[in-house]
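**Q** give me the fold of what follows.
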Amino acid sequence: MATKVLDITKEHCPMTFVKVKIELSRLQSGDILEVLLSEGEPLDNVPRNAKEQGYNVLGVEHVEGTTHKITIKK
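**A** This next block holds a predicted model:
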């Protein structure tokens, strides 16, 4: 099982989940994607969209300032 980090803190919706989906497509089943993103729309939309696509959202945590980390298992 591999872990990949994707920083989309400078991206805006709808590109946030598009980038997450592209990165998830490159991973093997069981791999972990840690997504760094900004609060607001991305923080609301990315976990919801990941769940709707059938991915397992393992956690959402505050990192610092307006940055959060979402951990997704493929």
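**Q** could you use CA atoms for every contact and neighbour count after this?
**A** OK.
**Q** now the strands for the chain?
**A** 3-7, 32-38, 56-64, 67-73 (DSSP state E).
**Q** of those strands, which approaches residue 24 most closely?
**A** Residue 24 lies closest to strand 32-38 among the strands of the chain, at 7.1 Å (C-alpha to C-alpha).
**Q** how far away is the closest residue to residue 37 other than its chain neighbours from residue 20?
**A** Excluding its sequence neighbours, the residue lying closest to residue 37 (C-alpha to C-alpha, 6 or more residues apart in numbering) is residue 9, at 4.2 Å. Using C-alpha to C-alpha, to the nearest Å, one gets 12 Å for the distance from residue 9 to residue 20.
**Q** compare with the first, here's sequence two:
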Amino acid sequence: MADFTIDETVDITDVVCPMTFVKAKVAMEELEIGQVLSVHMNDGEPVQNVPRSFKEEGQQVLKLIDNEDGTYDLIVKKLEE
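**A** Presented below is the predicted three-dimensional model:
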């Protein structure tokens, strides 16, 4: 059982960099501190850039789940505005 509850989900599989992080960041801005966002994204650039960008902004990356179908789910907890 996971030690977190997902409060919101955003799908960025149809978005191209650099808009991938922009769309994920907008979704994060809608959350309250302490809430958790799940970001559904494609393999490749987003998997490298989106987690790093959230860390740089002071958010907590909880988990990166490989769905084994070319997509990933990034679980991020909001720590800062």
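**Q** between residue 9 and residue 20 of structure 1, which one's more packed in?
**A** residue 20 (20 against 17; other C-alpha atoms under 10 Å).
**Q** map the more buried one onto structure 2.
**A** Under the alignment (TM-score structural alignment), residue 20 of structure 1 pairs with residue 24 in structure 2.
**Q** my guess is its match contacts residue 12, does it?
**A** Yes. The pair residue 24 of structure 2 and residue 12 qualifies as a contact (C-alpha atoms under 8 Å) at a distance of 7.3 Å.
**Q** show me what contacts the residue nearest to residue 37 of structure 1?
**A** 36, 37, 38, 67 (C-alpha atoms under 8 Å, 6 or more residues apart in numbering).
**Q** please repeat the previous calculation with a cut-off of 10 Å.
**A** 16, 35, 36, 37, 38, 39, 42, 66, 67, 68, 69 (C-alpha atoms under 10 Å, 6 or more residues apart in numbering).
**Q** for residue 69 of structure 2, same thing?
**A** Residue 69 of structure 2 neighbours (C-alpha under 10 Å, 6+ apart): 42, 43.
**Q** would you mind finding the match for it in structure 1?
**A** Aligned counterpart of residue 69 of structure 2 in structure 1: residue 65 (TM-score structural alignment).
**Q** gap between its match and residue 51 of structure 1?
**A** 25 Å.
**Q** returning to that earlier point: what's the match for the residue nearest to residue 37 of structure 1 in structure 2?
**A** Per TM-score structural alignment, residue 9 of structure 1 is aligned with residue 13.
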